[in-house]
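# For reference, the sequence and a predicted model appear below.
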Amino acid sequence: MRIRAQEGSGHGFAPSARDASTTGDRRTSEGVVARANQKVLAYVALTKPRVIELLLVTTIPAMLLASRGTVDPLLILATLFGGGMAAASANSLNCVVDADIDKVMKRTARRPLARSAVPTSHALVFGLALGVASFTWLWWATNLLAGVLAVATILFYIFVYTMVLKRRTSQNIVWGGAAGCMPVMIGWAATTGTIEWPAFVMFLIVFFWTPPHTWALAMRYKEDYRVAGVPMLPVVMDEIGVTKRIVIYTWATVITTVVLAWWTGVIYAAIAVVAGLWFLIMAHRLYRGVKAGVPVRPLKLFLMSNNYLAAVFFGLAVDSVLGFATVPALLGW
């Protein structure tokens, strides 16, 4: 008896040409979508989203302090959008310049250009386009000063830090870290159209915070930096010297946060003192551990420093919104 296979019967007979074609088309379509998603994710990775997130944490409190909590929410969103594009531009262009370093460092080997997930020329155009867009947006949505500060930040980060300081001096992150301080200046400028003393003090908080934050990470990955030929401080100095400088900059950070209390209220002042003591204890503990020759975990200080900065600026935001009397006013000064 001859049995004829029914098309689409689904009982183990060979599929028809039409079924095979449909399956092939679906698989091809899914493959195209998957590749497109991977490409989009690669471009997103160029911008280093986690770094942008940390930078923008400082922008909102700066704007709230500048206006004592009365700033238009739409202005905040517009400034965050423009500042985010500026940071994304700087980070993408940094990936272009540092592609040779990223390829040999284990910590950065999965970055898009290090694994050739994005053509270098495309990444360059992407970064430049973001920079132009950030300036245009900030000028239109806020003011010219904010846009100029954004462009200055991008140029400083690429030409001064990435191309000169990073590869030539162990003080690279000290001076190069100034780029990471600029979001508070941009936020203040977007709100007021000017730059005033509280903005400079907030700038210094992030400026002094950056070395202990970065050196703690570099202690953990110093062999990576050594192989890449980047003279980060832990590569060229012994751990006692590095941790001593971490302590010094931590003290500078905490003192500067207390100075900012001159323009704030008791909520910020209290959080700055408590968080500062926490930061100092962790920094001194790391130094004592290294000096005693016991195993230490510098990455713990690195992670904690993120929480410290977030706590201080969160306290600043809350204090600014509630609008309590400033510390000098409470003291009768």
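All right, it came through fine.

# going forward, measure contacts and count neighbours with C-alpha atoms only.
Will do.

# So which bits of the longest helix anywhere in the chain are buried?
Taking DSSP state H as the criterion, the chain has its longest helix at helix 17-46. For helix 17-46, a neighbour-count test (16 or more other Cα atoms under 10 Å) marks 42-43, 45-46 as buried.

# and the nearest residue to Glu239 once chain neighbours are set aside, how many residues sit next to it?
Using Cα to Cα, 6 or more residues apart in numbering and skipping residues adjacent in sequence, the residue nearest Glu239 is Val290, 6.6 Å away. Neighbour count for Val290, taken as other Cα atoms under 10 Å: 21.

# How many residues are close by Thr191?
Other residues close to Thr191 by other Cα under 10 Å number 24.

# sorry, back to before: any idea how far the residue nearest to Glu239 is from Ile240?
Distance, Val290 to Ile240, using Cα to Cα, to the nearest Å: 6 Å.

# one step back: turn the buried residues of helix 17-46 into TSV, including distance to Trp137.
What follows is those, written out as TSV (distance: Cα to Cα, whole Å):
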residue	distance to Trp137
Ala42	24
Tyr43	21
Ala45	22
Leu46	21
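
# Closest to His122 out of the residues you listed?
Ranked by distance to His122 (Cα to Cα), those are led by Tyr43 at 9.5 Å.

# how far away is that closest one from Leu80?
Counting by Cα to Cα - Tyr43 and Leu80 are separated by 20 Å.

# Can you give me the neighbour number for the closest residue to Ala252 other than its chain neighbours?
Spatially, and ignoring its direct neighbours in sequence, Ala252 is nearest to Phe208 (6.1 Å; Cα to Cα, 6+ apart). If you count neighbours by other Cα under 10 Å, Phe208 ends up with 24.

# again with the one 4 residues further on
The local packing count at Pro212 equals 27, with neighbours defined by other Cα under 10 Å.

# May I have the residues that are in contact with it?
By Cα atoms under 8 Å, 6 or more residues apart in numbering, the contact list for Pro212 reads 245-247, 249-250, 302.

# Kindly report the same for Lys291.
Ile240.

# Let's see that with 10 Å instead.
239-241, 243-244, 285 (Cα atoms under 10 Å, 6 or more residues apart in numbering).

# Pull out the buried residues from these.
Going by neighbour count (16+ other Cα under 10 Å), the contacts of Lys291 have 239-240, 243-244, 285 buried.

# Out of those residues, list just those in helices.
Short answer: these in helices (DSSP H) are 239-240, 243-244, 285.

# Pipe these into CSV and attach distance to Asn37 per row.
Converted to CSV, those look like this (distance: Cα to Cα, whole Å):
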residue, distance to Asn37
Glu239, 43
Ile240, 46
Thr243, 43
Lys244, 46
Arg285, 45
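
# Check it against this one:
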Amino acid sequence: ISSIPGILTLTNSIISGSGSFSEKWSGKQINEICNLNYAPLIVSQSTGKVTLIGTTVTKSEGTGIYVSGGAQLSIDSTSQLSSNGERVGSLLSGMQTHVVCNGIDASGYPITTSIDINSNSLPSYSTNQETWVFADSFKGCNSIIRTSGINIYGRIAPQTNTGSITIKSDESGQKTVKASVSGNNLNPCDRILNLEIRNQYGQTIISQNLNESSSNAAGAQWEGIDKFSLELPNSYFLDATTQSKFSLRVVELGKGNQSGWVDASLNFDEEQASPTEEEPGVIETKSTGLSTGVIIALSVGIPLIILFIIAIVIMCVVISEKRVAAVEKK
């Protein structure tokens, strides 16, 4: 359905696609998963205007509604956007794409493109604070999501809930460092997200892009929409001890003041070197500290010594008895 240009008003309608396609997203990389304007159900471009009243847009294989180039979109509280562009089976499993806005024209200049949505039309917002509306001012989009409390302008900034840093040392002493983070609104598509690490002195020692690899660390490994792990340069943790303190947060470029810090738990995982094989007879036992050779010698020698002593005693007794008998005969 398209309004290029023109006015499109949908009242008490159901616009439905064929549903999600898990085989399409499984095994895809982040840049493919973040193809946001893929296969929209409704397109509003140029001077077009789309209004939804009591209308449901659901089960789009790709984007539910794509708005661009100066168009306008209005969705009332009795409408509903659900299950659009579900990335089932992907690294960002749980992600959806209800509305995507791009206010940049073919020449690269922004054209004001307007979106006005009542949050009651977004079940995902009441469930986990995810709007799945991809619209921000840097793309020329004036986006308002109206809630009962405050209005949300643009995309919601990422919020970190928990974080941990694991330092692993191998047999050679080489360290690898990995951060694990969970939170809300962490979706990396169509924006730049950085993981920032701060030491106990309040100094930010690392700011690493989630979607790009550094000189010695890979990009983020996603486990759904709200959790990821990221390898960090080990040079910042060479002197870390169990007493060290770190905090972390995920920030969107240009919106650092909207994201808070959380304390990171610090874990150490050290691999123990395998014991070297010794020659038989010199491996010490845990119970006595004696070598196997000594134990064998003692186990054989002691009984022989005892037998020797017993034999001497018997001989002495026999000789003594013979002497006594000889004296009695005299």
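Cool, got the structure. Given the structure is predicted, the values throughout are model-derived calculations rather than measurements.

# What does the superposition give as a TM-score?
Laid over one another, the chains give 0.24 as their TM-score (TM-score structural alignment, normalised by the length of the second structure), with 136 aligned residues with a Cα RMSD of 6.8 Å.

# one step back: biggest separation within the contacts of Lys291 of the first structure, which pair?
Gly241 and Arg285 (14.4 Å).

# Sticking with Ile76 of the first structure, tell me its helix or strand.
For Ile76 of the first structure, the host element (DSSP states H and E) is helix 73-97.

# Going along the chain from that helix, find the next helix or strand for me.
Next element after helix 73-97 of the first structure (DSSP H and E): helix 99-104.

# For that next one, which residues meet the burial criterion?
99, 101-104.

# now, among these, which is nearest to Trp278 of the first structure?
Asp102 (33.4 Å).

# ok, now how distant is the closest one from Val227 of the first structure?
Asp102 of the first structure is 11 Å from Val227 of the first structure, by Cα to Cα.

# circling back: so where does the residue nearest to Glu239 of the first structure fall, helix or strand?
Per DSSP H and E: helix 266-292 holds Val290 of the first structure.

# Repeat that for Val327 of the second structure.
Going by DSSP H and E, Val327 of the second structure is part of helix 292-329.

# So for that helix, what gets flagged as buried?
Going by 16+ other Cα under 10 Å, helix 292-329 of the second structure has no buried residues at all.

# elements contacting it?
Helix 292-329 of the second structure makes packing contacts with no helix or strand when contacts are defined by 3 or more Cα pairs under 10 Å, 6 or more residues apart in numbering; DSSP states H and E.

# just to revisit the earlier point, just how off-centre is the next helix or strand after the longest helix of the first structure within its chain?
Scanning forward in sequence from helix 17-46 of the first structure by DSSP H and E, the next helix or strand is helix 49-57. Centre-to-centre, helix 49-57 of the first structure and its host chain are 4 Å apart (Cα atoms, centre = their mean, to the nearest Å).

# Next, the angle helix 73-97 makes with the next helix or strand after helix 49-57 of the first structure.
Where DSSP H and E defines the elements, the next helix or strand beyond helix 49-57 of the first structure is helix 59-67. Angle between the axes of helix 59-67 of the first structure and helix 73-97 is 140 degrees (criterion: axes from the mean of the first three to the mean of the last three Cα atoms, to 10 degrees).

# Show me what helix 59-67 of the first structure is packed up against.
Short answer (3+ Cα pairs under 10 Å, 6+ apart): helix 59-67 of the first structure packs on helix 73-97, helix 182-192, helix 197-220, helix 298-322.

# okay if I get those as TSV plus distance to His122 of the first structure?
Listed next are these as TSV, based on distance: least, Cα to Cα, whole Å:
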stretch	distance to His122 of the first structure
helix 73-97	10
helix 182-192	27
helix 197-220	29
helix 298-322	32
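
# tell me the most buried of those?
Highest mean neighbour count of these: helix 182-192, a mean of 27 (counted as mean count of other Cα atoms under 10 Å).

# how distant is that helix from the center of its chain?
Worked out by Cα atoms, centre = their mean, helix 182-192 of the first structure lies 17 Å from the chain centre.

# do the same with stretch 299-316 of the first structure
13 Å.

# Over to stretch 56-66 of the first structure?
15 Å.

# correct me, but Pro198 of the first structure touches Ala62?
Yes. Shown here, Pro198 of the first structure and Ala62 form a contact pair, counting by Cα atoms under 10 Å, at 8.6 Å.

# Common neighbours of the two, please.
184-185, 188.

# would you turn the residues you listed into TSV with distance to Ser121 of the first structure?
Shown next, in TSV, are those (distance: Cα to Cα, whole Å):
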residue	distance to Ser121 of the first structure
Val184	32
Met185	31
Trp188	35
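
# and which of those residues is nearest Met219 of the first structure?
Val184 (27.9 Å).

# buried stuff in the one helix or strand Val43 of the second structure maps to?
For Val43 of the second structure, the host element (DSSP H and E) is strand 42-44. Buried residues in strand 42-44 of the second structure, counted by 16+ other Cα under 10 Å: 42-44.

# where does the residue nearest the centre of the first structure sit relative to Gly84 of the first structure, distance-wise?
Nearest to the geometric centre of the first structure sits Val51, at 1.9 Å (Cα atoms, centre = their mean). Applying Cα to Cα, the value for Val51 of the first structure to Gly84 of the first structure is 10 Å.

# what's the answer for Trp188 of the first structure, then?
15 Å.

# again with Cys95 of the first structure
Distance from Cys95 of the first structure to Gly84 of the first structure, by Cα to Cα: 16 Å.

# next one: Ala189 of the first structure
15 Å.

# what's the helix or strand hosting Val100 of the second structure packed up against?
Element membership for Val100 of the second structure, per DSSP H and E: strand 99-102. For strand 99-102 of the second structure, the elements it packs on are strand 42-44, strand 65-68, strand 72-75, strand 113-118, strand 133-134, strand 141-146, judged by 3+ Cα pairs under 10 Å, 6+ apart.

# Which of those sits closest to Asp263 of the second structure?
Across these, closest to Asp263 of the second structure is strand 133-134 (Cα to Cα), at 29.6 Å.

# re the thing from before, show me which of the buried ones among the contacts of Lys291 of the first structure is closest to Asn91 of the first structure.
Thr243 (27.8 Å).
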